[in-house]
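J.: Here you go, sequence then predicted model.
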Amino acid sequence: MSAMNEKAQRVIFVTGPSGAGRSTAINALEDIGFEAIDNLPLSLIPRLLDGEAPRPMALGIDARGRDFSPEGLLAMQAQLAGDDRITSELLYLDCQADVLLRRFSETRRRHPLSPDDAPGEGIAREMGLLAPVRSAADLLIETSDLTPHDLRAQLQRWFGAETGQGLAVALHSFSYKRGLPNGVDLVLDCRFLNNPYWQQGLRKLTGLDRDVSEYVARDSRYEAFIDKVTDLVAFLLPASVDEGKAHFSVGFGCTGGRHRSVAVTECVARALAQQGWRVSIRHRELERLGLAAETSRIVQTGGETQS
């Protein structure tokens, strides 16, 4: 990815397996203010970008395209990385195979890579084809548990506001029992902290409740942990800006993803916001379990939040 600068033409390539939400993402980016073009052949991209463009662009790249190949897309990325006039990013929308199969079954659509066979064969073929692209993605969004509204909200947080620092910072809480979140740059384990789950009065609460956050904070190791983590992340963020990254995400995990990881995520987000970073928060397990009406939001300077 080329270095971020204010004068460069910003181009986001949007791709991923069929059914993962590419069309929804393209429409969302268009609503945000991007000039959006879907199903664009790779061979037309150089001519499209030749000249001054008034707005940032979002280009949907479909594995079904007549000249698509993973090597071709990655070569295009490498070519643009050497062009000071352009800042390119590769956004990959990922999804679990069983969820894709359910989506195709619900819509009764044929898979484009296996129109005469069962959708599962096409899904496996396409995910294998896109594996090198997935590995090279600048930003990976896992859509298995996201509604179209959720996906649009995430894209709004990533791309909808000018931060003035060229970097979008995202903090995630999660449960180790359900696996690591995709696309995070750094993962930190909170399971060594005192667990509110074993306190009868706290078990049904979450890390968003004051009683839980105060219980976790009473652990003698908590304050030092928060300070060291905040210092580490605050050290890495400017380095990521210098590298030209547009996104940096951190995952905080605990056993159930309801108490300790949530409390730590909230505390670190406030600390980074006090330093002037604009931080988005997502509590994956609270969203999945419906334990909070709105867990995904942005923490701004001074600790204020917005949905």
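T.: Done, it's in.
J.: CA atoms for contacts and neighbours, from now on please.
T.: Noted.
J.: On the C-terminal side of the helix or strand that contains residue 128, identify the next helix or strand.
T.: Residue 128 belongs to helix 119-136 when assigned by DSSP states H and E. Sequence-wise, the next helix or strand downstream of helix 119-136 (DSSP H and E) is strand 139-142.
J.: Comparison target below:
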Amino acid sequence: MAQESLQTTAASPPQHILLVTGMLGAGKTTALRELEDLGWESIDNFPIRLLDRLVGTDHANHSLAIGFDCRTRGFVPAEIIERVKDWVDNDNLSITTLFLDCAGGELERRFNETRRRHFLAGDLPAASGISAERELLAPLRRWADVLIDTSDFSTNDLKQTIRDQFQQTAPQQMTVTVSSFGFARGKPPTADLVFDMRYLDNPHWEAGLREQTGLDTGVGEFIERSAVFASSFDKIRSLLLELLPHYAEQGKAYVNIAFGCTGGRHRSVYTAEKMAQELRQGGFSPTVLHRNLQSRAEDLVEGSQQP
């Protein structure tokens, strides 16, 4: 019966299935709601044993997001992976697994803030439940196609990331993200390629530019005046235009290119925007994200002197 339920006509487009899982408190509910807003049909905590009846039936013309976690009935990671492997062999299905992760300390803070008890903690502190859950979910984390770490994310950050990753229910090409960030606020854990722009003169120390950002004309002109900017930018552009087609050939669905500077407001922002323009001319359609653009310009972050 399960096998019959996965059969669709050869002429039908594949059904897109997104499996959404991860640590409790990492943002699964927010992700599913955002997917629903994007047009995905979303179902949360559906019993694992009934998944075969759900996949490939009357939902064949819809993109289906299925959420599950350690609270879901029949949750056994190894068995789920084997079940998904069976689906992957079906040409009428397009399967992606999304894992939402988060640092333990941040998860503890979220549980304490909401006064929720961790499902696996019992009478012990939330940290005990988080540790047990992380061990339980380790196979799924390794198996997942897409990993999003929400440790430093606000709710809006996660919504934006979900939109960028999944707004096209049937993407025909590799998704490229060009992002900026500040090293002083931590490196992005999911970046595939990281370029450090701190060798450029810092607009933070230029009169009239500190409160501006890399989106402002004055900051861009200041950065462009650097003797090394043009040549180094051209080399990075050439490297990316050479590498990206090879990533696509290897079947990589998502590539995140990150440009960093000290605070994440000037040099990295300008370079990311300019590089995205160049990649569009090269035939790609990158999404641009600026992680620390709204952060305050602070000497404590930038340091007491250049760069």
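T.: Received the coordinates, thanks. Because the structure is predicted, anything quoted here is derived from the model rather than measured.
J.: ok now the helix holding residue 128 of structure 1, how far from the chain's centre?
T.: Distance of helix 119-136 of structure 1 from its chain centroid, counting by C-alpha atoms, centre = their mean, to the nearest Å, is 19 Å.
J.: swap in stretch 124-137 of structure 2?
T.: 23 Å.
J.: residue range for that stretch in structure 1?
T.: Here stretch 124-137 of structure 2 aligns to structure 1 at residues 117-130, judged by TM-score structural alignment.
J.: Next, the buried residues of the matching stretch.
T.: Residues 119-120, 122-123, 126-127, 130 are the ones in stretch 117-130 of structure 1 that count as buried (16 or more other C-alpha atoms under 10 Å).
J.: about what we covered before: which other helices and strands contact the helix holding residue 128 of structure 1?
T.: helix 70-81, strand 86-94, helix 97-107 (3 or more C-alpha pairs under 8 Å, 6 or more residues apart in numbering; DSSP states H and E).
J.: The second one aligns to what range in structure 2?
T.: Matched against structure 2 by TM-score structural alignment, strand 86-94 of structure 1 falls on residues 93-101.
J.: Next, the mean deviation of the matching stretch compared to structure 1.
T.: Its matched residues in structure 1 lie on average 1.5 Å from stretch 93-101 of structure 2 after superposition (mean C-alpha distance after the TM-score superposition for structure 1).
J.: how about residue 28 of structure 1, what's its match in structure 2?
T.: So, by TM-score structural alignment, residue 28 of structure 1 is matched to residue 34.
J.: Its match is in contact with residue 162, isn't it?
T.: Yes: if you go by C-alpha atoms under 8 Å, residue 34 of structure 2 and residue 162 touch, sitting 7.0 Å apart.
J.: In terms of packing, which of these two has more residues around it?
T.: residue 34 (21 against 18; other C-alpha atoms under 10 Å).
J.: tell me which element the equivalent of residue 51 of structure 2 over in structure 1 falls in.
T.: Using TM-score structural alignment as the criterion, residue 51 of structure 2 maps onto residue 45 of structure 1. According to DSSP H and E, residue 45 of structure 1 maps onto helix 45-49.
J.: Show the subsequent helix or strand relative to that helix.
T.: Going down the chain from helix 45-49 of structure 1, the next helix or strand is strand 57-60, by DSSP H and E.
J.: Check the mean deviation of that next one from structure 2.
T.: Its aligned residues in structure 2 lie a mean 0.8 Å from strand 57-60 of structure 1 after superposition (mean C-alpha distance after the TM-score superposition for structure 1).
J.: What residues in structure 2 pair up with that strand?
T.: Residues 64-67 of structure 2 are matched to strand 57-60 of structure 1 when aligned by TM-score structural alignment.
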